[in-house]
Structures are given as C-alpha cells and as structure tokens.
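>>> sequence and predicted structure below; questions after.
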Amino acid sequence: MKWLVTGGAGYIGTHVVRALLAAGEDVVVLDDFSTGARERVPEKVPLVVGSVLDRALLDETFRAHAVDGVVHIAAKKQVPESVARPLYYYEENVEGLRVLLAAMVAADVTRVVFSSSAAVYGMPDVDLVDEDTPCLPINPYGESKLVGEWMIKATARAHGISYAALRYFNVAGAGAPELADEGVFNLVPMVLEKLTADQPPVIFGDDYDTPDGTCVRDFIHVVDLAEAHVAATRRLGTDPDARLVLNVGRGEGTSVREMVELIREVTGLRDIAPELRPRRAGDPARVVASADRITTELGWKARHDTADMVESAWAGWRAQRG
C-alpha cells in the first residue's frame, strides 16, 4: 500500500517513514518544513512541499501518487504556544485536518492514522489512563487533538473511512543519531540542553502526591511509537471497518526526578544538581497509560525502556551539536 505521511520530515514523522519503508510499504511525504528538514526524507521517497491547509495541493498529491491511506502527523504541538496563540492552533490542527479529510473524501482515500495525544485527557485522577477515561483537555493543544478525533469519527461514519487515532504519551529517544529530536521542548532534550551548558536542569514541583514528590509520566521510545503506526496501517489495510482509539505508552510511570537522574547518569554530567522550582499550573501529578487495548487490537507492545530512550537521545544530541 502507499501511505501519505504528513509531517514526514519531522522528528516523529521521520521515524514513521523509515518504519513503513522497512515494513515494505510505499510512502509519500508532505511537509512544510516549519519544523522538519528536507535532508531527513530518504532520497527514494517522493516529497511534496506544502501545508495540509492547501486543498489544491492535497488534491494534486492524491491524484499524482495514487495514495491508499494517510498517516497524519503534521500539527503544532507546544502547549504554552497553544495557550498564547489558540486561534493559530485551531487553524493548523483543526482546520488543517478538516481540509485533509475533505480531500480524502473527494479522492476516495478511506484510511487514516491520526496522531492524537494524551493531552486529550487533561488532568485525570486515576492510576492508569485507559481509552475510556473521560477526555477533559486543559489547553488549546489538547482541545485541538480531541476535536480532531471527533471530526475523524464523524467523517468515518458518513463516508466509510477506517481510522486509528493514536494517543501518544511522552515521546523520547532516537532510532539513529541523525534522527534525534532537534527541538528543545520535551523533558529529555530540555535536561540535555541545561547539562551541556553547565546549568542546572529544572524540576517544577516536588510536593506532589507521588513517591518522590515529582510528577510521574509514561515515556515511550520514538522507535516503538513508529512501530505502532506500522501496526495501525497493517490493521487498516485489512479491516475496512476499523474504528480505533488507542493509547501508545508503556504502562509504566517514571518520575521527573528519576528521569533527570537517569539523564545525569547516562551523560556522566552529574556535577550540577537539578534546581527545584514551584509547580507549574496545570501539571497533573500522574499520567500513565493503560496500554492493554493497543496490544489486543494491534498486537503491539513497547520494547524499549527509559535507558534506551536516554542513551539514544544523548547520542543524537552529541552528533547534532558536536
């Protein structure tokens, strides 16, 4: 099958493209390079430069490449930015998806894997978050992902589309040094940036109701996440009635303090202790996935632990920054 991967030149998208190619699938990449990089797209993969907001470009892409399905990763994803620029996030994430779905319907493309997020859950007060946990997002980014799920569900019902909405938890690591996350927005690269600049990494809040007082999160290796996308495309390729909403996590919680200490250990940069600051507004104490449903539905299970994530992220950090 041939899959259009939107955002296929970005951090997660690049890993998904390589995983699909390794699985024997054909791939076309669409990316506007707002965060992606041309050199990350393999030479043999057709590349369309532009935005999912460009309906004419999407129509031409579907005509020219005989696409069977879409893996929709392109989106804006920074929570603080979404609070400051909510209309921008609704335009990019919600209107962008609407335009993409309209183009899919017009081209009779009936399969979509959607990058959703654990941000749809907001601040759940449960030990393990399963897919039936109420969705109460607390920022425009999470809202945009939940609206996206609703839009896909309604379009699927009206137009016979099969879909898998994958709710990512905290993504880290790299499949190869050259594919490492170039942004400094998530915990691992943020800590690496501080340590390599001889500055203390920051921990926000140490008075939560958790074993060590810091927030607990579920971290997932980007390679495992990419393989989850492959499993989803395989399911959609054989099941035209698939209507799936699935967590992608390990089902294991790691505290922020534990993750910071692991990064200090792996890097050998242990001289600078972390700096403790007050809690940030809106940070839930614990968000850990129940990953049972994705195993049942797709036969997928995470293979990599947090040490794998940190070691591969550190190798990528050094390769990119000398």
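Sure thing, it's come through. Source: prediction; values computed, not measured. Numbers count the residues shown, from 1 in each chain.
>>> only C-alpha atoms from now on, for both contacts and neighbour counts.
Noted.
>>> need the three-state assignment for Ile203.
Secondary structure state of Ile203, per DSSP: H, G, I helix; E, B strand; the rest coil, is strand.
>>> what helix or strand is the nearest residue in space to it that is not next to it in sequence located in?
In this structure, Ile203 finds its nearest non-sequential neighbour in Leu276, 5.0 Å apart by CA to CA, 6 or more residues apart in numbering. With elements taken from DSSP states H and E, the one containing Leu276 is strand 275-277.
>>> following element in sequence after that strand, please.
Past strand 275-277, the next helix or strand by DSSP H and E is strand 286-287.
>>> ok, and what's touching the longest helix seen in the chain?
Secondary structure of the chain per DSSP state H: the longest helix is helix 140-159. With contacts defined as CA atoms under 8 Å, 6 or more residues apart in numbering, helix 140-159 is touched by 76-79, 82-83, 86, 89-90, 93-94, 97-98, 101, 105, 114, 116-122, 135, 137, 161-163, 165, 243.
>>> got it, and stretch 223-236?
Contacts of stretch 223-236 (CA under 8 Å, 6+ apart): 12, 15-16, 19-20, 23, 111, 113, 162-164, 168, 171, 173-175, 242, 248, 298-304.
>>> also this one, for the comparison:
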Amino acid sequence: MIRELDASIFVAGDRGMVGSAIVRRLKNLGYRNIVTASRGELDLTRQAEVEAFFESRVIDQVYLAAAKVGGIHANNTYPAEFIHANLMIEANVMHSAHVSGVQKLMFLGSSCIYPKYAAQPMVEEALLTGTLEATNEPYAIAKIAGIKLCESYNRQYGRDYRSVMPTNLYGQGDNFHPENSHVIPALLRRFHEAVEQGAPEVVIWGSGTPMREFLHVNDMAAASVHVMELDHATYAASTRPMLSHINVGTGIDCTIRELAESIARTTGFTGRLTFDSSKPDGTARKLMDVSRLKSLGWQASIGLDDGLRDTYRWFLDNEGRVRD
C-alpha cells in the first residue's frame, strides 16, 4: 500500500454523496492536502474552466466522483442530460489531468455498465458482451466511456488511471427527491411521510421481485481509497490492459420487496405494502462479483440493516434541507 499523506488530491464532486464520503475517508486516514471546488467555483462540464483549474495549481491525484445521477424515472425522463453531462465531466477532467501531468486518477463508474442479461453475479469480463438495460442506457454508455478513457490514457501515455464500478449506493448525503432519487432514499422518504401522515399503505414501483445489491457510501469511499493506495504492480496484476475496472459491492442482494420491508421496520411503518406492477422493474437481478476486490484485501463491513438505520438518522437530522 502506498499512502502519500502530503499529496495534493483533487476530489471532483466533493459536494455529492460519494465525493463527500471520499473526503471524509481521506481526512480520517491523515491526508492533509485535499483540493475541492463547488460547482459555482468550477463547472466540470465546461472545458475551459477545467483546463484553467488544473493549470492554476499542482494536483498529484484525482478522485473523479462527480456525475449526474438519478433513478429509473430520472434516467427515462432526461436521457440527453445524463449522457451529455457525464461525458463532458469525464472527458474534461481526465484530459486536463493528463495534460497537467497527473499520474494517478480514480474514476467511479456504475454497475449499470453491464448487460441487462449478464450472468449473475456479474464479473468484470461481462463488460460489452450484451445489450444494456434500456431505462439507463445513455448513462451506462457514458460510464463505459469513462472506463475506456482511463484505459486509453494508460495505454497511450503510461498513466495510472483506475476505475471502480460500485453497485447501488446509499447513505448520508443521498438525494431524497420524491421522483429523481434512487430506490433507497426514495423509499425512506415515502415511508417516513406515510408514518407522518398516518397513511394505511405505501405504493412501491414495480413487482417487488427484482433483486438488488446495496453498498453503504462509507464502504464505497473506503474501497475507493484502498484501490487507489495499491501499488501499481499489485493493481495491474489484478486487471488486464483492456479490462482495468474493478467491481465494488457486498456480494449479497435482496428483493425490492425485502428491501421495502426492511425500510418499513426502520421507519416504523406498520401499514400495507402495495406493489404497482404497471411501473418498470428494470433489470431482474444485479449482483456484483467482488472476488477480485477481495483478493486485493478489501471487503464491505456495513450490513444493510445497519446502513439503513444510519441513513435514516441522517435524513431525520437533515430533513428540512433534503425535503425541499
């Protein structure tokens, strides 16, 4: 493991759920020179701004956690925004990092890069072997492009740009918008409001049968830093030149119905659960094969029930802000 505590580290997307967790993790480990910039200070979709940012300071490492993200509804409704914003962010940050001499970069992707009907659990080798899930294909293509950007800069210029592909993330700092959020924050808010209003039922999109894997954002941050700190030889030995990404997850999944029941217990909801099968389910199952990451010395430590309780406490502490 290589821990350069004085390195100048730019965390792109530090105001987001994952980026803020990475900043917390780095600080807890003793890193002293963390560079951040709000969107008001730096719009990562603007090439000139990103170039000027890298030209104006010395950066040793980059964690590229910035992205436009959302759930099924948001991906279906705003496909152009999702593919454009994510392509621009990745291309601008990686190219400017390369031009300014940044040797180490970490790109954070998504499990949606894998084909809709990939064998379960999904291994890294499944990339580009089949058709993507239609509801988030534009976002997935942007994330695949990010992986290939890393591989291309490594191949052509000898950079050390790495990619980690997380499963479904949740935790403090998540987006609790009633329509544009992912399943855990959306359900936490819906169940919480049902308890507040004394509602007899909560309606959940889909049949409840799809299976999903969930990873707490603090575990994701720990995994990202762990992979970044691996020496080059160890990391390279675990990948191949054109297959450089690493899955990050728990290796454990549950049905959406089971998730909803867990969230009901967490929020104290005792009413009826109703599943609206007229709404899309998305992929039937998405479970990551995390054997490669385990072989590199890391595995998740936060169980789903504990993670849901932690996330709900954060929601309650920040309710006035996140429900706007």
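The structure has been received and is ready for your questions. This structure is a prediction, so every number in the text was calculated from the model and none was measured.
>>> any idea how far Val11 of structure 2 is from the counterpart of Asp54 of structure 1 in structure 2?
Under the alignment (TM-score structural alignment), Asp54 of structure 1 pairs with Arg46 in structure 2. Going from Arg46 of structure 2 to Val11 of structure 2 by CA to CA, to the nearest Å gives 17 Å.
>>> for Met17 of structure 2, same thing?
Taken as CA to CA, the span from Met17 of structure 2 to Val11 of structure 2 is 12 Å.
>>> who has more neighbours, those two?
Between Met17 of structure 2 and Val11, counted using other CA atoms under 10 Å, Val11 has the larger neighbour count: 25 against 21.
>>> show me what that one lines up with in structure 1.
Correspondence of Val11 of structure 2 to structure 1, assessed by TM-score structural alignment: Val5.
>>> and that match, that one's in a strand?
Yes: per three-state DSSP, Val5 of structure 1 lies within a strand segment.
>>> touching, it and Val27? I think so.
Yes: if you go by CA atoms under 8 Å, Val5 of structure 1 and Val27 touch, sitting 7.0 Å apart.
>>> which residues are in contact with both of these two?
Counting by CA under 8 Å, 6+ apart, the residues touching both Val5 of structure 1 and Val27 are Val17.
>>> and the helices in the stretch 151-300 of structure 1?
Here the stretch 151-300 of structure 1 has its helices, by DSSP state H, counting those that start in this stretch, at 187-196, 222-238, 256-267, 292-298.
>>> all strands of the stretch 1-150 of structure 2, in order?
8-12, 33-35, 61-64, 104-108 (DSSP state E, counting those that start in this stretch).
>>> how about those, which one is nearest Asp281 of structure 2?
strand 104-108 (24.8 Å; CA to CA).
>>> any idea how far Asp239 of structure 1 is from the counterpart of Gly158 of structure 2 in structure 1?
Aligning on TM-score structural alignment places Gly158 of structure 2 opposite Gly160 in structure 1. Between Gly160 of structure 1 and Asp239 of structure 1 the computed distance is 12 Å (CA to CA).
>>> ok, these two, which is more surrounded?
The residue with more neighbours, out of Gly160 of structure 1 and Asp239, is Gly160; 17 against 13, by other CA under 10 Å.
>>> need the contact list for the closest residue to the more buried one other than its chain neighbours.
Nearest non-adjacent residue to Gly160 of structure 1, counting by CA to CA, 6+ apart: Thr110, 6.7 Å away. Applying CA under 8 Å, 6+ apart, one finds that Thr110 of structure 1 lies in contact with 68-69, 104, 160-162.
>>> which one in structure 2 is aligned with Thr110 of structure 1?
In structure 2, Thr110 of structure 1 lands on Gln103 (TM-score structural alignment).
>>> same deal with Ile220 of structure 1?
Alignment note (TM-score structural alignment): Ile220 of structure 1 maps to Leu215 of structure 2.
>>> so what's its match closest to, chain neighbours aside?
Closest residue to Leu215 of structure 2 apart from its sequence neighbours, by CA to CA, 6+ apart: Leu169 at 4.9 Å.
>>> check contacts around the one you found.
Contacts of Leu169 of structure 2 by CA under 8 Å, 6+ apart are 214-217, 220.
>>> out of these, who's nearest Asp306 of structure 2?
His216 (9.4 Å).
>>> okay but the closest one is in contact with Gly171, surely?
Yes: His216 of structure 2 lies in contact with Gly171 (CA under 8 Å); the separation is 5.6 Å.
>>> quickly list what's touching both of these two.
With CA under 8 Å, 6+ apart as the test, His216 of structure 2 and Gly171 both reach Gly307.
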